[in-house]
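# Got a predicted structure plus its sequence, pasted below:
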Amino acid sequence: MQVLKFGGTSLGSSTNINKVISIVEKQTGNGEIICVVSAIGGITDALLKAGHLAKDKNANYKNVFEQIKKKHLLIADELISVQNKTFQLELISQLDALKKLLDGIYLINELSPQTGDKLVSFGELLSSFIITEALKKKGNKVARKNAQELIVTNSNFTKAEVKFEITNKNILNYFKTATQKITIVPGFIAKSEHSEITTLGRGGSDYTAAIVAAALKVKTLEIWTDVSGMFTANPKLVKQAYPISYISYQEAMELSHFGAKVLYPPSVQPVLFLNIPIHIKNTLQPENKGTIITNDSQYYSTEKPPATGITNINNLALLTLQGNGMVGVPGFSKRLFEVLANQKINIIFITQASSEHSICFGIDENEADLAKKSINEVFEYEIKTYKIDPILVEKELSIIALVGDKIKNHQGVSGKMFSVLGKNNINIRAIAQGASERNISAVIAEKDVKKALNVVHERFFESNTKQLNIFITGVGNVGERLVEQIKQQKSYLLKHHKINVRIIGLSNSRTMLFDAEGLSLKNWKADLQKGQKATLTAFLDTVKLLNLRNSIFIDITANRDVSKLYEHYLKESIAVVACNKIACSSSQKSYSSLKLLSLKYNAPFLFETNVGAGLPIIDTLRNLMASGDKITSIQAVLSGSLNFVFNNFNENTKFHDVVKQAQLQGYTEPDPRIDLSGVDVARKILILARESGFEMDLKDIKNDSFLTQNNLKSDTVDDFYSTLIEDETHFQNWYASAKSKDCRLKYVAEFNNRKAKVGLKEIPIGHPFYNLEGKDNIVMFYTQRYPEQPMIIKGAGAGADVTASGLFADIIRIGNN
């Protein structure tokens, strides 16, 4: 004998009911079937709504009834056909009885718990009647047995308590003589010892199925719903969540208590005591394996992980009773919990400081005001005499709970959970861990729930896959290349590095575009053109509002206003990757502040491309420093654009033409004066000096400019180019001087003895800088460990592709962190 229970979502339409019938028919080959059914989806709520409208003398209850009637008649017609007159008359009769009950409620202006139970019982009675007739039509040997004739309860209406001795006897006696292959039983409803209609409360249909299964001692109780079992997390909030194949009763209870909606723990107590497995399956996808709830070790073929799932409860209020007058004084807890019990307020979460100075507990937010009023009244004397403080109420909170039987046997689970929450700027308001150590619960802001579930799920259930959510400001030449590189390497990174990179937001100076699930990069340029109007603050606000885990803001601009927003991103624990050099070359105070914010909020602040584009210059420098080495001096050619210019300038070219070529090929800034003035190189050596541990400002760097005063005083880029033509002789003289000494011109940055300078130098044959070709950069680090032969880093130091690669490398560094 088998017991199958089908919930309201499984019965929401004739299509779904036909799927239920198909499932039942397939299983008849394995023996007799007892099919427990809920009301058709949405009907219980509609019945309650109609009842309350009628009680309030609102004639709209008739409209709600008509909707209920219409839904049942439509499903019945599609399944059975109205031409079955006997069936149609009986269905109309039951609906008429419902209408008369609602009319009576309207007339007497009263809806007692007893009448309410009678009202909602129509849902299961109607659905079970329709399904029974639909099965008969298909030629099945089927009968309906009203649960009110089997299950006997007390008279505690809306949540009646079962009289198991007589109930079990009724069930055994009936099925001992039943001859039908399929028995349909309406769930949720019962009758009292005095023949009053009662209901079994929340999860009542599951409870009915569990009562029948336990009485008959079946091998398995099957609960069919609209999901494929219990998931590692709510799949609506965590896209990577997946069904749990096997789970213990205790784990299922914990997950359900903390918000998992598949199962209501009290409803399955009858089968739990007998260790009858519960199999949760999906009516809409019956081929899916589902979840088996059991304590039987034979189901577990492999070692169970420490954590089984993570879940949450929203709409939580946290109440704190505290005061020095509580310490060492007995009775405070008793009085507190008594007042809550008297008001029938359920405590969801509780923790108490070891000092006895405070008690903190969580309740439903809707009951917070009542709890506050009641507690303050009970402790009025203690509050007036300053022994305790008035009850403190915090709202808009949630509980997240990590659940697993093996948590207590694995060290560091709590540490991993709280660490990943902290790294994502999720503040923990309270913590509790049961004595069984089967769950770790934390109270957080409700706005952070989705992020919290995702980061904890990622840490414990996704094979160490890390999702990075990218927001890019500046999608010009370099930005475009970065987007294309991410698009190209996405699958590779996921497969080989377990990093899932998603671009969530893009912005240029005109428009911005967002998608919380990740932008489709197929036509991202066209999509961005149709995006919303862009502002820097709106972009920041949207990133904060989305509140995604492992968020990274990438600045690929030369905009000072963008750099001023870094601190706001870092304070939200959003990593910052900067191509823009302005922030790191601004005042020492500002630079140090950003570094401190990065540490304080566990938000990486990376700017590898500030020096050397894609070359690992800053990363190498940081590794030297971290290993205990110390920088003594630095010599470098740090401008790919200037190196390109002087490598291509000679007596047969014009300086103006070479600079123009460099700009057209993307080696210089749109305003080439930034490169040629030496300011850009000065910023780079400043950044290297600071990363070497020295405090310095841009004004401290000596800049020996090779430009003329005419060049430096130009007002516009066009004016600047005109002055280059006018001063061609000046530049030819530089070239001629170097050539006469068999030297080559290089723009060199130097740091030594806490002093730095930049300027054009004549480099002799044999020097490491002499053969530096094209747009290459070179850096020589002299350190305590490399005092004579420096550590040299050399390679392409300009260009959109290599700069984008450098930004991409910073993203991967964050992913590997």
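Received it, and whenever you're ready, just let me know what you need.
# all contacts plus neighbour counts: C-alpha atoms, from now on.
OK.
# which residues of the stretch 301-450 of the chain fall in helices?
332-342, 368-378, 380-384, 413-423, 449-461 (DSSP state H, counting those that start in this stretch).
# my read: Ile348 touches Glu367, true?
No: counting by C-alpha atoms under 8 Å, Ile348 stays clear of Glu367, with 11.9 Å between them.
# Next, show the common contact partners of these two.
Common contacts of Ile348 and Glu367 (C-alpha atoms under 8 Å, 6 or more residues apart in numbering): none found.
# neighbouring contacts of stretch 380-400?
For stretch 380-400, contacts defined as C-alpha under 8 Å, 6+ apart pick out 258, 310-326, 365, 368, 372, 375-376, 441-447, 449, 452-453.
# wait, what's in contact with the nearest residue to Glu124 once chain neighbours are set aside?
In this structure, Glu124 finds its nearest non-sequential neighbour in Ala39, 4.3 Å apart by C-alpha to C-alpha, 6 or more residues apart in numbering. Contact analysis of Ala39 by C-alpha under 8 Å, 6+ apart lists 7-8, 11, 123-128.
# Please report the distance of the closest residue to Pro764 other than its chain neighbours from Glu762.
Distances taken as C-alpha to C-alpha, 6+ apart put Cys743 closest to Pro764, at 4.5 Å, once the chain neighbours are dropped. Cys743 sits 5 Å away from Glu762, going by C-alpha to C-alpha, to the nearest Å.
# just Leu745 next, same as before
To Glu762, Leu745 is 5 Å away according to C-alpha to C-alpha.
# Touching both of these two, which residues are there?
Common neighbours of Leu745 and Glu762 (C-alpha under 8 Å, 6+ apart) are Ala738.
# Name the residue in the two with the higher neighbour count.
Relative neighbour count places Leu745 above the other of Leu745 and Glu762, with 23 against 20, counting by other C-alpha atoms under 10 Å.
# take the one below as the second:
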Amino acid sequence: MKVLKFGGTSVGSVKSILSLKKIVETEARTQPVVVVVSALGGITDKLIATSQMALKGDDKWREEFDAMVTRHHQMIDTIITDDKKRVDLFNKVDQLFDQLKSIYYGVYLIHDLSKKTEDAIVSYGERLSSNIVATLIKGGKRMNSRDFIRTEKKNGKHRLVADLTNQLVREAFKDMPEVAVVPGFISRDKDTSETTNLGRGGSDYTAAIIAAALDAEVLEIWTDVDGFMTADPRVIKTAYTINELSYIEAMELCNFGAKVIYPPTIYPVCVKNIPIKVKNTFNPEHPGTLIKDHIENDQKPIKGISSIKGTTLITVTGLSMVGVIGVNRRIFTTLANKGISVFMVSQASSENSTSIGVRDEDAADAVEVLNDEFAKEIETGAMFPMHAESGLATIAIVGENMKHTPGIAGKLFGTLGRSGISVIACAQGASETNISFVVDGKFLRKSLNVLHDSFFLSEYKVLNLFICGVGTVGGKLIEQIRSQYETLMQRNGLKLNVVGIASSKAGIYDRDGIDLENYRELLKAPEAQGKNLRDEVIGMNIFNSVFVDCTASKDIAALYQSFLEHNISVIAANKLAASSDYANYMKLKKTARDRGVWFRYETNVGAGLPIIGTINDLRNSGDKILKIEAVLSGTLNFIFNEIAADVPFSETVRRAKEQGYSEPDPRIDLSGTDVVRKLVILTREAGYKVEQADVEKHLFVPNEYFEGSVDDFWKKLPALDADFEARRQKLEAEGKRWRFVATMENGVTNVALREVDINHPFYRLEGSNNIVLLTTERYKEYPMLIQGYGAGASVTAAGVFANIMSIANI
């Protein structure tokens, strides 16, 4: 024998109720079935709302009542094809509606709604739905749950009288029909015989009570989801169905907001070791979630993450609590007497404070009764008035295997800390099945996502990227991410989710990810214009986020500090921040280190060459950088490789610009400013304190060429050709070449146009390549050489991509 419970959504539409019919009739072919049904989806809320209208004397209660009648009539008209059955059902349903209307009218006339009356009103949802389902299902017989579910009043609430109920259930089902249809939720007071209920979600409880009393083979809960999910799929897109849970794990998840089944449902069947299967009425082929006593070959330490919004943390504190027996008893007895549920407790080992988590709606009452209970102690100063902090959320990670896995709590708090999320209070039982903690409510979504990702509950690790700059480098980067997207998911289990793209004038943001095929068109849309980059990035409050700067903007570089402070990693192709004032450079690095995020800028020097990373590796291994010699400007190297008898100096500069090697204003390259910045960055990475002003400059273009407009510069530039050609001919005769070299030796820096002969490592440097010679204490006699492409959008974008991947793989 099986017990099948169908929730409101399972009887809420024609499609779902016909699916219910098919499921039940299929099961009934092989064994007797008990079907427990909820009210049609949304009807219980409508019954309560309509009673409140009647109580206030609002005539609209009639309209709401008529809408309920119409909905049930339309359902019957559509699904019951037998004329006689349909007429009989209409008579039953209309009788019930006549009773309900009389009750509403009485409330409307006397402006009084007692608990007894309210219980009677809400019972009609299940009374109506059970009649419909019993008529619809072949062989269905409706049984009245008020005949066998008994309650008593305790602390203002209806509590099940278990022994009496079990006896009555067994008597009622002695002659088991083929399909017994039972209205869930409804019960009767054992003393007064008044209609009562088992509370919201009580239909699940009804089904569990019957299953336990009749020693059912299984209890099936049919709902509108495929089963228990690893997290709320409305918040976490990568959440998936959990195949199996233990009773304890299911109970923990239910208690902390997983609304798949009503928490009290588990206990009656757990005692009898009856498995619970959670199935989807709309997807009956899905295996769902099986809940049982023990899970075989269970390797995962964490099964799921659940949460409760609207948490208030009340702190009871005072010196008089230390070592005094009975304080906690008074706290919990007082709250219990008021009917207030406490779902989390955290107490300091010094015993001078106890924090309790309650729902926001219970907070005011809890504070009031606790202040009353400890009024004398508060008056004498031995205790402080209750402190309540609202707007919080409680999160629980659940899994029985946590007790066999060391380091779970450390990983939990470390993960949250790196994401900038502070834990306000936490609690963990000795069983180690549940670790619960309280965070600011605004961090709930971020907390759930980062934990789901961190504990490998997600199919993919997610990195959320904000890309600023869609020019040559930014455009190439986006194209590289788009082309590698599927490969990275399949090969690395990594999902690069581009959630923001900004140009100089517009920005588009979507936490679910932006379509990289047509992002340029999206940036042209009116709604994308004028958005504040900082506010959008920080306001998204998204987990595992990385800001990628592919601009050369001073204003964008100025935002790095704010991003790092909000636990957003920064990857910069923009070299202005790392070459800025030394104090600012160090502050950025310290903030990243303190916050547990990343500030990376490998492409600031040498585009895609691993120069900065190599220097850091050498230093981290205990080596000391003594000297750096480098050709760091691909633009200048291109110019001095191109210059020839038939290619004057001015023409080489023009070619550098046309082929995309130089800045739009080539004077930035010719002035040595770019090389100075790169040398400053390398010197700092090597462990020396240096400012741009400290670099000695020996330039090859007179200062007056850097004054005026770019057009003036192009007009004046050919005047240098003759001098350069004369010097070039002399250089060629000597078998030498020009290289613009940046040098650092023991912290002293300079940049200069140097002549190198055929024996020098820089002599054969071709095209726009860069080269770096590192002399260290270990590499003293034979310096380390790094050489390769040092300019170009594709190479630079690839270097930025490599920085992104280095964060993703940590």
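Great, that's in hand. Because the structure is predicted, anything quoted here is derived from the model rather than measured.
# rewinding a little: could the helices of the stretch 301-450 of structure 1 be laid out in JSON lines, adding distance to Glu78 of structure 1 and mean neighbour count?
Shown next, in JSON lines, are the helices of the stretch 301-450 of structure 1 (distance: least, C-alpha to C-alpha, whole Å; neighbours: other C-alpha atoms under 10 Å):
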{"stretch": "helix 332-342", "distance to Glu78 of structure 1": "49", "mean neighbour count": "14"}
{"stretch": "helix 368-378", "distance to Glu78 of structure 1": "47", "mean neighbour count": "16"}
{"stretch": "helix 380-384", "distance to Glu78 of structure 1": "64", "mean neighbour count": "14"}
{"stretch": "helix 413-423", "distance to Glu78 of structure 1": "51", "mean neighbour count": "17"}
{"stretch": "helix 449-461", "distance to Glu78 of structure 1": "41", "mean neighbour count": "22"}
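# looking at those, which is closest to Asn16 of structure 1?
Among these, helix 449-461 comes nearest to Asn16 of structure 1, with 30.8 Å by C-alpha to C-alpha.
# In structure 2, which residues correspond to the closest one?
Using TM-score structural alignment, helix 449-461 of structure 1 corresponds to residues 444-456 of structure 2.
# Contacts for the matching stretch next, please.
Under the criterion C-alpha under 8 Å, 6+ apart, residues 230-231, 235-236, 239, 302, 305, 393, 395, 412, 415-416, 419, 421, 458, 460-462, 541-544 lie in contact with stretch 444-456 of structure 2.
# Just the buried ones from these?
Among the contacts of stretch 444-456 of structure 2, those buried by neighbour count (16 or more other C-alpha atoms under 10 Å) are 230-231, 236, 239, 302, 305, 393, 395, 412, 415-416, 419, 421, 458, 460-462, 541-544.
# Could you check how many residues crowd around Gly328 of structure 1?
Close neighbours of Gly328 of structure 1, defined as other C-alpha under 10 Å, add up to 11.
# Residue in structure 2 paired with it?
Under the alignment (TM-score structural alignment), Gly328 of structure 1 pairs with Gly323 of structure 2.
# just Ser414 of structure 1 next, same as before
Aligned by TM-score structural alignment, Ser414 of structure 1 pairs with Ala409 of structure 2.
# Same check on Thr716 of structure 1?
In structure 2, the residue equivalent to Thr716 of structure 1 is Ser709, according to TM-score structural alignment.
# just checking, Val403 of structure 1 touches Pro305?
No: contact criterion C-alpha under 8 Å: Val403 of structure 1 and Pro305 do not qualify, at 10.8 Å.
# more crowded one of these two?
Higher neighbour count among Val403 of structure 1 and Pro305: Val403, with 26 against 13, using other C-alpha under 10 Å.
# Can you tell me the closest non-neighbouring residue to the more buried one?
Asn439 (4.4 Å).
# hang on, the one you found packs against Ser256?
No: using C-alpha under 8 Å, Asn439 of structure 1 is not in contact with Ser256, being 12.0 Å away.
# ok, the two, which is more surrounded?
Asn439 (28 against 19).
# ok, that one - contacts?
Applying C-alpha under 8 Å, 6+ apart to Asn439 of structure 1 gives the contacts 254, 401-404, 407, 433.
# cool, and Gly606 of structure 2?
With contact set as C-alpha under 8 Å, 6+ apart, Gly606 of structure 2 has these partners: 632-633, 770, 789-791.
# try Ala800 of structure 1
Residues near Ala800 of structure 1 by C-alpha under 8 Å, 6+ apart: 477-478, 481, 666.
# Closest one of those residues to Ser155 of structure 1?
Within the contacts of Ala800 of structure 1, proximity to Ser155 of structure 1 (C-alpha to C-alpha) peaks at Arg481, which comes in at 72.2 Å.
# Next, name the residue at the spatial heart of structure 2.
Nearest to the mean C-alpha position of structure 2, by C-alpha atoms, centre = their mean, lies Asn449 at 2.4 Å.
# Run the chain-centre distance for the longest helix seen in structure 2.
Counting by DSSP state H, the longest helix found in structure 2 is helix 83-110. Helix 83-110 of structure 2 sits 47 Å away from the centroid of its parent chain (C-alpha atoms, centre = their mean, to the nearest Å).
# Likewise for stretch 640-656 of structure 1?
Computed by C-alpha atoms, centre = their mean, the chain-centroid distance of stretch 640-656 of structure 1 equals 52 Å.
# same question, stretch 683-692 of structure 1
Centroid separation for stretch 683-692 of structure 1 versus its chain: 37 Å, with C-alpha atoms, centre = their mean.
# go on, stretch 386-398 of structure 1?
On C-alpha atoms, centre = their mean, the centre of stretch 386-398 of structure 1 falls 28 Å from the chain's centre.
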